[in-house]
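In: need a structure here:
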Amino acid sequence: MSKPRKPKGRPVSGWLILDKPEDFGSTEAVSKIKWLFNAQKCGHAGTLDPLASGMLPIALGDATKTVPYVMDGRKVYEFAVSWGEERSTDDLEGEATLTSDKRPTEAEISALLPNYTGTINQVPPQFSAIKIAGERAYDLARDGETVDIPSREVEIHRITLLKAETDRALFEVECGKGTYVRSLARDFGRDLGCYGHVSELRRTFVAPFSEERMVPLADLVALEEIEDREERLAALDAYLIDTAEALSSLPHLPITDDQAHRLRMGNPIIVRGRDAPLEEADAYATARGRLIAIGEIGQGEFRPKRVFG
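Out: The predicted model follows:
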């Protein structure tokens, strides 16, 4: 019987909050970070279009187990909508499909925004990762097919008009999971009767990570000049954020070393104390400041769902 293959790379864990440059895909960014850090595992928490820049949280090692909790978090985008053209991709990359000489006034734009606040129905772009009959919508669109993508509910917490110019307007939006900014631009243009598409897009926040935590890719690439491998990796690791920070919105349960051992074995532990949570679908446990498990609390027990080494 053959031995299991040893994973390539280091078992390094943590979150890197990358400031992704434009014209660089999210998958490409993950591959670059995995190579730079010589990491065994790597993944991102929410695709950012190649034409967009900004925050791309990347999980290394055990932090990949916390990706769903970041994916569900609120996001903030700054974006520009250029008026007069609707495009096949709803951004600069596509061809113009509809045009108009009309340009909206600042008052018309401001009056529109309340219609896009709260829970709204949104149709994703034709060029999106939505699956239609098992295939990605963008693959079908590249083959020249026009597909009927059903609308879905998304949450817009706030949207602000930052600046209105003759041919474009700048916005900031705070939204929930699954929101397409390109769809917002398309729908703004249709409602205003002038058509529109996203011409600039930058993500500045993915809960719980703030803009100040972002690291430009160029800063990481510059460390390749360090010849000593251990010194270079140590310099890269200094940019990593502790895995548990991704779970800051969840209830926290400090535990003992003995309890940590039980959780690592897959066993539940008893939850005691006046301030202990009673019922929680998701909570996390730490021992001596180190993340041990994510689990659920009920009937006086913490039951592990994901365990960390």
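In: could you use CA atoms for every contact and neighbour count after this?
Out: Will do.
In: excluding chain neighbours, what is closest to the most centrally placed residue in the chain?
Out: Centrality entry for the chain: nearest residue to the mean C-alpha point is Gly46, 3.0 Å, by C-alpha atoms, centre = their mean. Using C-alpha to C-alpha, 6 or more residues apart in numbering and skipping the chain neighbours, the partner closest in space to Gly46 is Met71 (5.9 Å).
In: check the gap between that neighbour and Pro57 for me.
Out: Distance, Met71 to Pro57, by C-alpha to C-alpha, to the nearest Å: 9 Å.
In: what touches both of those two?
Out: Common neighbours of Met71 and Pro57, counting by C-alpha atoms under 8 Å, 6 or more residues apart in numbering, are 45-46.
In: which of the two has more residues huddled nearby?
Out: Taking Met71 and Pro57 together and counting by other C-alpha atoms under 10 Å, Pro57 has the greater number of neighbours (28 against 19).
In: secondary structure class of the more buried one, three-state.
Out: Look at Pro57: counting by DSSP: H, G, I helix; E, B strand; the rest coil, its state is strand.
In: all strands for the stretch 151-300 of the chain, in order.
Out: Across the stretch 151-300 of the chain, reading from the start of the chain, the strands by DSSP state E, counting those that start in this stretch fall at 152-164, 168-175, 196-206, 215-216, 252-254, 269-270, 280-287, 290-298.
In: sequence B follows; please return its structure for comparison with A:
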Amino acid sequence: MGRKRKGRDISGWLVVDKPAGPTSTAVVNKVRWAMNAQKAGHAGTLDPEATGVLAIALGEATKTVPYVTDALKAYAFTVRLGQATNTDDAEGEVISESDTRPTDEEIKAALGQFVGDIEQVPPQFSAVKIDGQRAYKMARDGESLELAARPLWVEELVMTDRPDADHVTLEMTCGKGGYVRSIARDLGRALGCFGHVVSLRRVWSGPFEAVDGLSMEQIEEMAGSEALDAHLLPLETGLADLPELRCTPEGETRLRNGNPGMVLASDVEYGDECWASSGGKAVAVGIYKSGELHPSRVFNQRG
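Out: Prediction:
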């Protein structure tokens, strides 16, 4: 028999407005402690110096993490022009400099090449794995890495401010797996002046927004209280991008046992990924086929 997890069997989402400094893992651990939860995870890593929305999944909600990770996200960030660093952000060492400074019009014209389906090479200091090792660990050891380009969907990239000749503020909406540091690096190269990120904030991620997030101070103050529990969003929030189908009574029983179950559907097609509900609570996620949902994940929510 497996050892029972310590903590409460609690499920849902807590939105944190992450400050600069702690790692995403440290924030997850703090939330798990504050809510005395058995299980917790996050939907998309933020670099330690980045701020903004970090959505923490608790309990059964961890099964919905992939659907939030795959959703669109928006970032606001400032690029320092004229300098490249080995980390592509302000934490690294300056490795190249230029006196060239592009005009606002030149910057706006260059942004178009980073919109749509693009190929992006991750930063040398990133969590990408090479032969089982994290790239940042190899880079710290002084290794020069040849990282493969990865596809990224960028829905929008716009200039929002030009505080001075050395800085430009941008906003980007993109899909899964995007590196803002790579955008800053590649934009600097395209403009012939180099560039790196000096500040980064994730404004929203899927259904979650930073303005709705709790600060780390608030989480510590409310730790172990019903006041903190009141900020917990339903597990179903993480399924916002999938169609919802209602179970029949017999279908619910079959789905809870991991078998295909009958659902009531109207606006979905054969092969669509959907989630089935009973009384508003998620029962399972799966593929819709001929009146049935074939489950890939089954939820066991108490209450």
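In: care to give me the TM-score?
Out: After superposition, the two chains reach a TM-score (TM-score structural alignment, normalised by the length of the second structure) of 0.95; 299 aligned residues with a C-alpha RMSD of 1.3 Å.
In: the residue nearest to the centre of the first structure -> the second structure?
Out: Structural alignment (TM-score structural alignment) places Gly46 of the first structure against Gly44 in the second structure.
In: and if you look at Leu60 of the first structure?
Out: In the second structure, Leu60 of the first structure lands on Leu58 (TM-score structural alignment).
In: repeat that for Lys75 of the first structure.
Out: Across the two structures, Lys75 of the first structure finds its equivalent in Lys73 of the second structure, going by TM-score structural alignment.
In: one more: Gly289 of the first structure?
Out: Gly289 of the first structure maps onto Gly280 in the second structure, by TM-score structural alignment.
In: now do its match against Arg150 of the second structure, distance only.
Out: Here the distance between Gly280 of the second structure and Arg150 of the second structure works out to 38 Å (C-alpha to C-alpha).
In: ok, Ser225 of the second structure next?
Out: Between Ser225 of the second structure and Arg150 of the second structure the computed distance is 44 Å (C-alpha to C-alpha).
In: try Asn259 of the second structure
Out: Separation of Asn259 of the second structure from Arg150 of the second structure (C-alpha to C-alpha) stands at 36 Å.
In: cool, Phe114 of the second structure as well?
Out: Using C-alpha to C-alpha, which is the criterion applied here, Phe114 of the second structure is 13 Å from Arg150 of the second structure.
In: out of these two, which sits in the more crowded spot?
Out: Phe114 (20 against 12).
In: and Ile241 of the first structure, what does it touch?
Out: Contacts were defined as C-alpha under 8 Å, 6+ apart; by that measure Ile241 of the first structure touches 14-16.
In: lining up those residues with the second structure, which overlap?
Out: Contacts from the contacts of Ile241 of the first structure that recur in the second structure, judged by both residues aligned by TM-score structural alignment, their matches' C-alpha atoms under 8 Å, are 14-16.
In: show me which of those is closest to Thr97 of the first structure.
Out: Closest approach to Thr97 of the first structure among those (C-alpha to C-alpha): Leu16, at 38.7 Å.
In: so what corresponds to that closest one in the second structure?
Out: When the second structure is aligned by TM-score structural alignment, the residue opposite Leu16 of the first structure is Leu14.
In: then Leu92 of the first structure?
Out: In the second structure, the residue paired with Leu92 of the first structure is Ala90, using TM-score structural alignment.
In: now do the SS call for the equivalent of Arg303 of the first structure over in the second structure.
Out: In the second structure, the position corresponding to Arg303 of the first structure is occupied by His294, as judged by TM-score structural alignment. Under the three-state scheme (three-state DSSP), His294 of the second structure adopts strand.
In: what's the neighbour count on His294 of the second structure?
Out: 22.
In: again, but for Asp143 of the first structure
Out: Taking other C-alpha under 10 Å as the criterion, the count of residues near Asp143 of the first structure is 9.
In: returning to what we had before: quick one: the match of Leu92 of the first structure and His196 touch, right?
Out: Yes. With contact defined as C-alpha atoms under 8 Å, Ala90 of the second structure reaches His196; the gap is 6.9 Å.
In: more crowded one of those two?
Out: Between Ala90 of the second structure and His196, His196 has the larger neighbour count (other C-alpha under 10 Å), namely 31 against 18.
In: how far away is that one from Ser96 of the second structure?
Out: Going from His196 of the second structure to Ser96 of the second structure by C-alpha to C-alpha gives 11 Å.
In: need the overlap of contacts for the two.
Out: 83-85.
In: JSON lines for the residues you listed, including neighbour count and secondary structure?
Out: As requested, those are arranged in JSON lines below (neighbours: other C-alpha atoms under 10 Å; DSSP: H, G, I helix; E, B strand; the rest coil):
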{"residue": "Gln83", "neighbour count": "24", "secondary structure": "strand"}
{"residue": "Ala84", "neighbour count": "26", "secondary structure": "strand"}
{"residue": "Thr85", "neighbour count": "19", "secondary structure": "strand"}
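In: looking at those residues, spot the one nearest Asp164 of the second structure.
Out: When those are compared for distance to Asp164 of the second structure (C-alpha to C-alpha), Gln83 wins out at 14.7 Å.
In: count the neighbours of the nearest residue to the closest one once chain neighbours are set aside for me.
Out: Nearest-residue entry for Gln83 of the second structure: Glu97, 4.5 Å, with adjacent residues in sequence omitted and distances by C-alpha to C-alpha, 6+ apart. The local packing of Glu97 of the second structure (other C-alpha under 10 Å) involves 14 other residues.
In: from Gly177 of the second structure, how far out is Glu97 of the second structure?
Out: As defined by C-alpha to C-alpha, Glu97 of the second structure lies at a distance of 28 Å from Gly177 of the second structure.
In: same check on Gly195 of the second structure?
Out: For Gly195 of the second structure, the distance to Gly177 of the second structure - C-alpha to C-alpha - is 20 Å.
In: so between those two, which is more surrounded?
Out: When Gly195 of the second structure and Gly177 are compared for neighbours, Gly195 comes out ahead with 33 against 16, by other C-alpha under 10 Å.
In: thanks a lot, catch you later.
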